[in-house]
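[1] give me a model of this one.
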Amino acid sequence: MNLDLSPQQLLPRLQVLVFILAAVAIAVLMVDQFRQGLYSLVLTNAIAIPAFLFSAMFIYINRDRHGYLWVNYALVLILSALAVYQLPDYPQLMMHYLYALPLFSYFCLPIFHATLLNLAIGVLMTAIIWFDSNTANGLRTGTNYALLLGSAWCFAYLIQMKSRALKRLSLTDPYSGAYNRRHFESVLEREVARAQATSGRLSLIGLELDDWPQWLDIHGRAAVLKFLPEFVHEAQQQIRAGDDVFRLEKELFVLLLPGCPEDGAIVLMERVKRVLQQHTWNPFAEITLSAAAVSWQSDDTAEFLLKRLQVKLTQQRRTSLQLAAFQD
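    Now for the predicted structure:
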């Protein structure tokens, strides 16, 4: 199994492996049940083996597509129905089967759908034990299932939160909250490819903080890092909903503008620069920015487009320094 796959690609492959192992485990269990003379249980459980194997084959065939998830719903419903059907005849054995359902369902289904299914199974199982046995057994069964369900839900929720946090950390700069350079390169490659395919438009705006070294010397690293999220938030307020802010270097930020022509990018650049420079920042009295805008041309690659922006920013910074020296 290729461990370099993304989580979205790795999950269906793990499900295939688990389903095959589950089919093998049920086959071994059926041999023991046959030896004990539980023939009706053997025949009923035999339905689960082709269900597991069919699901494994279907998911493997569709492992790189988005349409494989529905088969998990069918599999979990079949297994749940078999266990509930056998519950009145084999209450102790089937209760232990159903106790494993929460963890298995959270592995196969989205957390919300798995929770609804488990709540329904828990209520149904408790009612069957209650009426077939007694109130005490019914309450005990419901309580045990609720504890298992709560534990499985907490585990699934923590895994989901961890996955989201890792994804956010892999895409964003931890200090400013803007997207990081790695994500910028992948998004820029995608947008350039889209512009080439559709003859669309694409522009970049570079914003460079001119006084970055002086800020670190005067105000310290903590004050500068506290300023960065506010700066990114204010920049995001000035751009369109589909545009993004990226932090490529310590003092360099890039606005990626899909579908924006060059004249529109220049107008937006001047507005963003003016708003950011006129904004009141703490603890800085004022900030100065070097800004440049470039637009994609038909022969540009993503790397060359970024290089053109950096060259233009360097030229802009030199011009600003020359004007400042001339004024002095």
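[2] only C-alpha atoms from now on, for both contacts and neighbour counts.
    Noted.
[3] gap between Leu289 and Asp217?
    Applying CA to CA, to the nearest Å, the value for Leu289 to Asp217 is 18 Å.
[4] those two: which is more packed in?
    Leu289 (20 against 9; other CA atoms under 10 Å).
[5] and for the closest residue in space to that one that isn't next to it in sequence, the neighbour number?
    In space, and not counting its chain neighbours, Leu289 is closest to Leu209: 5.0 Å by CA to CA, 6 or more residues apart in numbering. Leu209 has 16 neighbours, counted by other CA under 10 Å.
[6] list the contacts for Leu209?
    Neighbouring residues of Leu209 by CA atoms under 8 Å, 6 or more residues apart in numbering: Glu251, Leu252, Ile287, Thr288, Leu289, Ser290.
[7] do the same with Glu262
    Ser203, Ala293, Val294, Ser295.
[8] just Ile78 next, same as before
    Contacts of Ile78 by CA under 8 Å, 6+ apart are Ala48, Ala51.
[9] repeat the analysis, applying 10 Å as the threshold.
    Ile78 is in contact with Ile47, Ala48, Ala51, Phe52, Asn72, Val84, counting by CA atoms under 10 Å, 6 or more residues apart in numbering.
[10] let's see this one next to it:
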Amino acid sequence: MQHAAKNENGLGSVMMLPHRLRNDFPLAVITLISGMAVFVLGPFVIYRFATGAMVHGALNLLVVLAILGAMSYAWRTGNCRWPGVFLSIVSVASATATAMLPGAVGLHWFYAALMASYLLMGVGEASVLIIAAVTALVVHGGAFTSATQMWTFVVATALVSLFAFVFRWRADAQHRQLELLATLDPLTGCSNRRAMDRELLIAVNTNARTRAPFGLAMLDLDHFKAVNDRYGHEAGDQVLVDLAELLRSHSRQEDRLFRFGGEEFVLLLPGVDEASLFTVCDKLREVIAQSLSHAEQKVTLSIGAAALRAGEDWQSWLVRADKALYAAKEAGRNRVCVAPPSADGPSSSTR
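    The predicted structure is shown next:
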């Protein structure tokens, strides 16, 4: 039975490989470049040793082992930054060192190492690394047969670096924009559920390390369907936009607001414990009751809140807040219900 379970776990891990490559771009780049480097350098290792070029062969073998180690680390830990930096330094350093060896043709490999650096590192780090390597080659001088060849190499390297810099800078800008769009609700400008899942997990991990308190509030507009039915969906959308703006303007800078779906919102409250959770939420309820309206019709909301328990996962935390919200609706709406730390039913109060 244990052997079968291990086989199933191993098969599951293998099946997850394509998913990780599709959804983790840095890991995909590290894997692609590492695979290509090993595929290209592997035969050279054999050739160098077979022809007696022990120094060149040992250098190539060291590079292959370093590349495989960095790729393995990235896959095991999910941390791609330091493997990327390490691979870049190894690639550029090995190309530079090979170019300095007598009779070597390392300059031809330098451009491949240059491009790999801009794909694996930040543009600033890659630029510093390339400038340092080119400076070392120029000062050493052994890689060039003439001054003309040296300056041709310097100019060509500068141009290729410029093209790589622009490409990587543009790709990073587009990636940041896509990440932002993927975590924002287009109507209200609030963060969406994808961002909420990540932030709640961070809050749980922070609480586990530091015992810092966190409060969670689920907010739902009362009788929102009646607004849509009577005034139309455009009016309903405007009410949601106005609600989001009111919540943002009356929350602290460190609070995080998410649109959960429809007329439901979630507010993450760092530093708010169970003792102060009701007061914080009820102030928001009062602000909305006094300020939010459409066509002279007041719009109210109900709030269910829960303080994070020690050792609780974020899904259970969210479920408790949702149950408290349901209790607030059942108790007559326009009120705050706070889930107690025990398994008893949520407590409620209305101002």
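[11] sorry, back to before: would you list the contacts of Glu262 of the first structure in CSV and tack on neighbour count, distance to Val267 of the first structure and secondary structure?
    Shown next, in CSV, are these (neighbours: other CA atoms under 10 Å; distance: CA to CA, whole Å; DSSP: H, G, I helix; E, B strand; the rest coil):
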residue, neighbour count, distance to Val267 of the first structure, secondary structure
Ser203, 25, 12, strand
Ala293, 25, 10, strand
Val294, 22, 12, strand
Ser295, 24, 13, strand
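[12] so what does Val43 of the second structure match up with in the first structure?
    Slight slip there: residue 43 of the second structure is Pro, not Val. Aligned counterpart of Pro43 of the second structure in the first structure: Val28 (TM-score structural alignment).
[13] and for Gly106 of the second structure?
    So, by TM-score structural alignment, Gly106 of the second structure is matched to Met94.
[14] ok, now how distant is that match from Val84 of the first structure?
    From Met94 of the first structure to Val84 of the first structure the distance is 7 Å (CA to CA).
[15] please say which of these two ends up with more neighbours.
    Comparing Met94 of the first structure with Val84 by other CA under 10 Å, the one with more neighbours is Val84, at 21 against 18.
[16] show me the contacts for that one.
    Ile78, Tyr90, Pro91, Met94, Met95, Tyr97, Leu98, Ile121, Leu124, Met125, Ile128.
[17] and the furthest pair within the contacts of Leu209 of the first structure?
    Leu252 and Ile287 (13.7 Å; CA to CA).
[18] show me whatever sits in contact with both of the two.
    What both Leu252 of the first structure and Ile287 touch, as defined by CA under 10 Å, 6+ apart, is the set Leu209, Asp210, Trp212.
[19] burial measure for the second one, as a count.
    The criterion is other CA under 10 Å. On that basis, Asp210 of the first structure has 16 neighbouring residues.
[20] who's in contact with it?
    Glu251, Leu252, Ile287, Thr288, Leu289, Ser290, Arg317, Ser320.
[21] are any of these buried, and which?
    Leu252, Ile287, Thr288, Leu289, Ser290, Arg317 (16 or more other CA atoms under 10 Å).
[22] where along the second structure do the strands fall?
    214-221, 256-261, 264-270, 293-294, 297-298, 301-307, 336-339, 347-349 (DSSP state E).
[23] of all these, which lies closest to Asn9 of the second structure?
    strand 256-261 (33.4 Å).
[24] average offset of the closest one relative to the first structure?
    After superposition onto the first structure, strand 256-261 of the second structure lies on average 1.3 Å away from the residues it aligns with, using mean CA distance after the TM-score superposition for the first structure.
[25] and for the counterpart of Gly124 of the second structure in the first structure, the neighbour number?
    Aligned counterpart of Gly124 of the second structure in the first structure: Phe112 (TM-score structural alignment). A count of nearby residues for Phe112 of the first structure, using other CA under 10 Å, gives 11.
[26] and Phe112 of the first structure, how far from Leu119 of the first structure?
    11 Å.
[27] on that earlier part again, name the nearest of the contacts of Val84 of the first structure relative to Lys307 of the first structure.
    Ile78 (57.2 Å).
[28] residues contacting Gly122 of the first structure?
    So Gly122 of the first structure contacts Leu98, Tyr99, Pro102, Leu116, Ile128, Thr141, Gly142, Thr143, Asn144, Tyr145, Ala146, Leu149 (CA under 10 Å, 6+ apart).
[29] hmm, 6 Å instead?
    With contact set as CA atoms under 6 Å, 6 or more residues apart in numbering, Gly122 of the first structure has no partners.
[30] where along the stretch 201-328 of the first structure do the helices fall?
    212-219, 221-238, 262-278, 302-327 (DSSP state H, counting those that start in this stretch).
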